[in-house]
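1. model this:
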Amino acid sequence: MAVPTVEDGGAVWRIAQESEVLDVNSPYSYLLWFRDFARTSVVALQSGDVPVGFVTGFRRPEQPDTLVVWQIAVHGGHRGRGTASAMLDHLTARLTADGALRHLETTISADNAASQRLFRSFAQRHAAPLERDLLFPAELFPGTHEPEFLYRIGPLL
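-> This is a model prediction of the structure:
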C-alpha cells in the first residue's frame, strides 16, 4: 500500500474504466486528485510498482475529521483477495494515527451489493456504528441513475 503519485493516475483511470461499475472520471481528474488529495487516498501496488487497486478520498471541508471515500476499485485479476479491505484499513489507520479521522463516509447505490458488503465489514472489523440514509434520490440525477445512499461509519477509535 502506498500514497499515490500523479504518475499513478493513468493506471488508476484504466482500473476505474475496466471496473464497469464506477462512474469513470476523466484521466485528468485522477492526475489532479493525486496531486491534491494523495494524503487521503491509497494505491495497492504489485511488483514493479504497478497499481492494482485504489481508493480516492477527501476530507469534508465542514467536517475535517470525516474521510469521504469517492471511489474504490481493484483490478479484475486481483479481486477476491481482500485488497479493497486492506486498502481501506491501511488508509484509515494512517489518517487515524495522524489524529485526522473519526468518521468515514461513502455513497453506494442500492444495486451495488459488493460495496455494501465491503463497508459493512469495515464497520464490523472496526467495531464502529454504521448509519445508512438516502442522500441523493434518483430524480436529482440527469438521465438514469440509481439513488445514492450515504453510509456513515464512526466514530473510529
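2. Only C-alpha atoms from now on, for both contacts and neighbour counts.
-> Will do.
3. which SS state does Ala123 fall under?
-> The assignment at Ala123 comes out as helix when based on DSSP: H, G, I helix; E, B strand; the rest coil.
4. For whichever helix in the chain runs longest, which helices and strands make contact with it?
-> Identified as the longest helix of the chain according to DSSP state H is helix 83-97. Where contact means 3 or more C-alpha pairs under 8 Å, 6 or more residues apart in numbering; DSSP states H and E, helix 83-97 is packed against strand 42-46, strand 50-60, strand 63-74, helix 113-125.
5. and this one, so I can compare the two:
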Amino acid sequence: MSEEPSIVFRPPEREDGAAIHQLVQRTGILDVNSCYLYLLLCTEFADTCVVAEEDGALLGFVTGLRLPQRPDSVFLWQIGIAPDAQGRGLGKRLVRAFLETSGARDARVLETTISPSNAASRGLFTAIAREHGAEIQVSEYFREDHFPPGHESEEHYRIAPIR
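-> Next up, the predicted model:
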C-alpha cells in the first residue's frame, strides 16, 4: 500500500510568484493582480506568506502583511487553492500556517476582507475564529463604488483575540 504524498507548507520563494499568479488565474474567483505584485509578496513579505505544495506542485497559498498602523494585527490579503485541491481542508491548514509565520506569530488580531457573496471564505474565517475562541467584528471597508463596475464590496473582518 502506498502512502499519499504529504503536503508541505513553507514560506514562498521568489520563484513562487509566477506560480501563484497562474494559480490565481486558474481559480476564476480571486482578483488577479500583477505577477510583479506576487513576486514582491514572495520576496519582501515572505515572512507573512505561505505556499502549500505536493510533489513540487503548488496547491495553494496565502498572502498577508503586518499592518504598521495596527501593530497587533496581521492582515490576510489573499488565499487561493488550486481547483483540483479543493475539499481537502487546505484552506484552514493554510490559515493556521499563516498565523505561525515569523511575521504573524505574535499578532493578537487577524484581519481580512471578504465579499458578501463569498460564503466559503466566511465559513473558513468563522471556523478559524471558533478554533481560537475569538470573536468576529464585521464592518464596511470598500464599497462597490470604490471598485470598477462589476466588483462587489469588501467587508472588513476583525478576528480577536487569536492568541
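6. possible to save the helices and strands packed on helix 83-97 of the first structure as TSV with distance to Leu150 of the first structure?
-> What follows is those, written out as TSV (distance: least, C-alpha to C-alpha, whole Å):
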stretch	distance to Leu150 of the first structure
strand 42-46	21
strand 50-60	14
strand 63-74	10
helix 113-125	11
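7. wait, which of those is closest to Pro142 of the first structure?
-> strand 63-74 (19.3 Å; C-alpha to C-alpha).
8. The closest one against the second structure, how far on average?
-> Strand 63-74 of the first structure differs from its equivalent in the second structure by a mean of 1.0 Å after superposition (mean C-alpha distance after the TM-score superposition for the first structure).
9. Give me the distance between the counterpart of Arg39 of the first structure in the second structure and Leu41 of the second structure.
-> Matched by TM-score structural alignment, Arg39 of the first structure corresponds to Asp47 in the second structure. The span separating Asp47 of the second structure from Leu41 of the second structure equals 9 Å under the rule C-alpha to C-alpha, to the nearest Å.
10. Please report how far the nearest residue to Met1 of the first structure once chain neighbours are set aside lies from Ala127 of the first structure.
-> Closest residue in space to Met1 of the first structure, ignoring its immediate chain neighbours: Ala44 at 4.6 Å, by C-alpha to C-alpha, 6 or more residues apart in numbering. Ala44 of the first structure is 24 Å from Ala127 of the first structure, where distance means C-alpha to C-alpha.
11. Who has more neighbours out of those two?
-> The residue with more neighbours, out of Ala44 of the first structure and Ala127, is Ala44; 22 against 14, by other C-alpha atoms under 10 Å.
12. can I assume the more buried one is in contact with Pro51?
-> Yes. Between Ala44 of the first structure and Pro51 there is a contact at 5.6 Å, judged by C-alpha atoms under 8 Å.
13. just the angle between the longest helix of the first structure and strand 63-74, please?
-> 160 degrees (axes from the mean of the first three to the mean of the last three C-alpha atoms, to 10 degrees).
14. Count the residues that sit near the residue nearest to Leu157 of the first structure when sequence neighbours are not counted.
-> Leaving aside its sequence neighbours, Leu157 of the first structure sits nearest to Arg102 (C-alpha to C-alpha, 6+ apart; 7.1 Å). For Arg102 of the first structure, the neighbour count with other C-alpha under 10 Å is 18.
15. Gln63 of the first structure now?
-> Neighbour count for Gln63 of the first structure, taken as other C-alpha under 10 Å: 11.
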